[in-house]
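Enquirer: what follows is a predicted structure for the sequence shown.
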Amino acid sequence: MKIGFSSRVAVSTCALCVAGLLGLTPAVAAADGADAGGPERQRAAAADPSVLHRAGTQVQRRAGAPRVPSVSALAWVVADADSGAVLAAHDAHRKLPPASTLKTLFALTVLPLLPGGVRHKVDAGELAGMGAGSSRVGVAEGRTYRVADLWHGVFLNSGNDAVRVLAELSGGWRTTAARMQAKARSLGALDTKVLSPDGYDTPGQVSSAYDLAVFGRAGLRSPDFARYCATVEARFPGGGRWSYPIRNTNRLLTGADGVARYPGLIGVKNGYTSKAGHTLVAAARKGGRTLVVTVMNPRAGGGLAVYEETRALLDWGFAAAGRVEPVGSLDALRTRPRPGPEAVPAAAAAAPVTKGPGWAETWAIMAAAGLGGGSVALALRARSRRPRS
């Protein structure tokens, strides 16, 4: 008797080991980047977190600092991606529909679970349930795709069809939403409520400019995420050996529809729904500094205003760097690692972080996740070689 199992079950089987790794990721990243940002990080950490919960624009300019530009968005944030310092914000924690910018959290959650080279044949059930008017990249039933192809569909075309398939491969729609919610909490993104992983308008689904900046910053620390969100063009499988070009819809990245490309832009994700309006998380690098800006729902200027308002805030952020005091930190609400069962001697505290309390458990979970990921890859490849009925 031959016992088989689906790729969906294979992925779910290693979910526990990978979930352990995902839960520890923020702590590991924080430890690895502890020195990034230097004094600015320290000043940001010292800022009162309640400031960003206040209504209106929050900024602390020093003498000679440029004035914050006037923009119409309901909420926005300008932050330093290295130090996490929030340079200025407007209604940072206002809960609003995020549209497809929520796909940044989807990618943060699911990317580590699925090897990009795995091939998968789509069945009809995986495409069921998409909302009316959903953006699509053209995923078709019965067609085989690499996981990397599907990620191109997510990042470039904001394809809800690609999100559906990836979510099914990683455990299912509801399981993915629950994992996204847990990931958001671990990153300190406490305004976000996930109900539809693709960002489709769903009653009660919200995020905030602060949370989206947290997701964008975390994404830039992932090589896969950073590569996908910076991709301008790719080819998407169309059947047989035929493929067709797809192009990133982030106009600041591509310079399309009369929007000038922003120099130094490195991603991240744009979105639009009728309830959310236009939303954008953008990151740019200039002069050794990387900024992440979130703009949610401009109220004036038409459909391209989100790009021009983001441009104005990026320009301000680079000009104001070093001339404003942080009004908060993107790390302020992040889950802190729990202390070990014993007090840490001062000498041990000064030792390299790999010798600190809790790292044995961290490496054990990372090893388990690696073994689980390898098992998933082998299982999926074996499945893809078997004839399908």
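Expert: Cool, the structure landed.
Enquirer: contacts and neighbour counts: CA atoms only from here.
Expert: Fine.
Enquirer: run a quick neighbour tally on Arg241.
Expert: Neighbour count of Arg241, defined by other Cα atoms under 10 Å: 6.
Enquirer: what residues of the lengthiest helix in the chain count as buried?
Expert: Across the chain, the longest stretch assigned as helix under DSSP state H is helix 359-385. Within helix 359-385, the residues scored as buried using 16 or more other Cα atoms under 10 Å are 362, 365-366, 368-370, 372-373, 375-377, 379-381, 383-384.
Enquirer: here comes the other one, which I'd like you to weigh against the first:
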Amino acid sequence: MRATRRAAAVAAWGVLIASAALARTHQPEVAAAAAAYLVIDADSGTVLAEHDAHRRWPPASMTKMMTVLLAMERVQDRTLSLDEPVRTSAWASRIGGSQVYLAAGETFPLGELLKAIMIASANDAAVAVAEHIAGSSAAFVDLMNARAKALGLADTTYQSPHGLPPGKGQTADMTSAHDLAVLARELMKFPEVMRWAGTPAAGFRNDTLQMSNTNHLVRTYAGATGLKTGYYHESGFSVTATATRNDLSLIAVVLGVPTKPGCFAEAARLMNEAFAGYRMVAAARRAAVVSEVPVAGGTDDRVKALATSDLLVLVKRAEDRGIVVEARVPRLLQAPVRRSQPLGDVVIRRGDQELGKVTVVADRDVEATGWLSWLWNRALSGRTTHSDAR
């Protein structure tokens, strides 16, 4: 009997221990203090939260964001193509760290290597791309620093295309949370980059190697869209993270956190606070129909008024009462109407305070009919004759 009770007590104690261990396993990670951070609205660049945003800090593998930007800008201007072959040098194959194990002489399309950089943070791919563009890593670093200067990244100095820790006698790459946020805004202009950056996992070398995204937020954070992580011992864990919810897109840069889980938790905390405190009012979208305007004396009885650009206004949730969006267009147009003819504006305001506006234009031509058409054609004919006389 005593043996039975003893066995039951041991079993119960084991269940308690197991339950406690399970509870610890599923507890959310606690955000850790960062050396610096910055959160901005990706559309406007408005700063939503910051701490020591210009503090210079080693970006580690986030250095590769500039490597990818330089490559994609050359793809954009058609100097390069994502399909063109890139040959791996012996030096690139031996670079070490995170890699996709390129062999000397091995060739891959540029797009595949850029994808490997964004997903797997592949150092060998970064060096191969750098050498393909500039002939050597050193020459490519000169391009990196020139582009940083052009972007106004005053806190940034590059020493490598990959961001590995410096060797003896070498100098580390340096940047800041501010500069990384500016760089992220540039990268977000390229849909291919954001597609790679937001991919949780992908295959490489005919799927014989599986790449897992180093940015865990793309698997765990609602609305996460990318972008890039960085780590080595001296720099700590860092991330440039992007996320979108309900038309509000954020960039959060977190630098120098002691642990990887703490780094992702801090980025998530900062973005949660920004999403809770702000919202984006999408008053108009480029080429979207804002209203329809009646037309008198024409071949059509109305035209559509189209916004010429996006009209997005960031507002604090605590101050968003009284926001009004209105289309200021004529009640009636007289034919003729010309395609892209300005018709008025879409305005977003709070009371009498105008927060933003965008021009709206006609979506098509509407010719005049009857005597109005005769007058219009006569006026055009006279204008042409007068022009010829000069």
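Expert: That came in fine, so what should we check first? In this text, all values refer to a predicted model and were calculated from it rather than measured experimentally.
Enquirer: now the TM-score, please.
Expert: Taking TM-score structural alignment, normalised by the length of structure 1 as the basis, the two superposed chains have a TM-score of 0.59; 244 aligned residues with a Cα RMSD of 2.1 Å.
Enquirer: which strands or helices does the longest helix of structure 1 pack on?
Expert: helix 7-13, helix 15-32, strand 119-121 (3 or more Cα pairs under 8 Å, 6 or more residues apart in numbering; DSSP states H and E).
Enquirer: dump those into CSV; add distance to Asp91 of structure 1 and mean neighbour count as well.
Expert: Below are those laid out as CSV (distance: least, Cα to Cα, whole Å; neighbours: other Cα atoms under 10 Å):
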stretch, distance to Asp91 of structure 1, mean neighbour count
helix 7-13, 38, 19
helix 15-32, 25, 18
strand 119-121, 43, 18
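Enquirer: find the nearest non-adjacent residue to Pro115 of structure 1, please.
Expert: Using Cα to Cα, 6 or more residues apart in numbering and skipping the chain neighbours, the partner closest in space to Pro115 of structure 1 is Ala377 (6.5 Å).
Enquirer: over to Glu292 of structure 2?
Expert: Once flanking residues are discounted, Glu292 of structure 2 sits nearest to Lys304: 4.4 Å by Cα to Cα, 6+ apart.
Enquirer: same question, Ile323 of structure 2
Expert: Nearest to Ile323 of structure 2 is Arg350, by Cα to Cα, 6+ apart, at 4.7 Å.
Enquirer: correct me, but that neighbour touches Val315?
Expert: No: counting by Cα atoms under 8 Å, Arg350 of structure 2 stays clear of Val315, with 10.4 Å between them.
Enquirer: go through structure 2 and flag its longest helix.
Expert: The longest helix of structure 2 (DSSP H) is helix 2-26.
Enquirer: right, and the helix or strand after that helix?
Expert: Using DSSP states H and E, the helix or strand that follows helix 2-26 of structure 2 in sequence is strand 36-41.
Enquirer: okay, that following strand sits on what stretch of structure 1?
Expert: Alignment of strand 36-41 of structure 2 against structure 1: residues 75-80, by TM-score structural alignment.
Enquirer: ok, back up a step: now for the helix or strand encompassing the residue nearest to Glu292 of structure 2, which elements pack on it?
Expert: Secondary structure from DSSP H and E places Lys304 of structure 2 in strand 302-307. Secondary-structure packing of strand 302-307 of structure 2 (3+ Cα pairs under 8 Å, 6+ apart): strand 289-296, strand 353-362.
Enquirer: of those strands, which is nearest Val254 of structure 2?
Expert: strand 353-362 (30.7 Å; Cα to Cα).
Enquirer: so which bits of the closest one are buried?
Expert: 355, 357-362.
Enquirer: ditto for stretch 98-111 of structure 2
Expert: Across stretch 98-111 of structure 2, burial judged by 16+ other Cα under 10 Å covers 98-103, 107-108, 110-111.
Enquirer: ok, back up a step: show me how far the longest helix of structure 2 is from its chain's centre.
Expert: Computed by Cα atoms, centre = their mean, to the nearest Å, the separation of helix 2-26 of structure 2 from the middle of its chain amounts to 49 Å.
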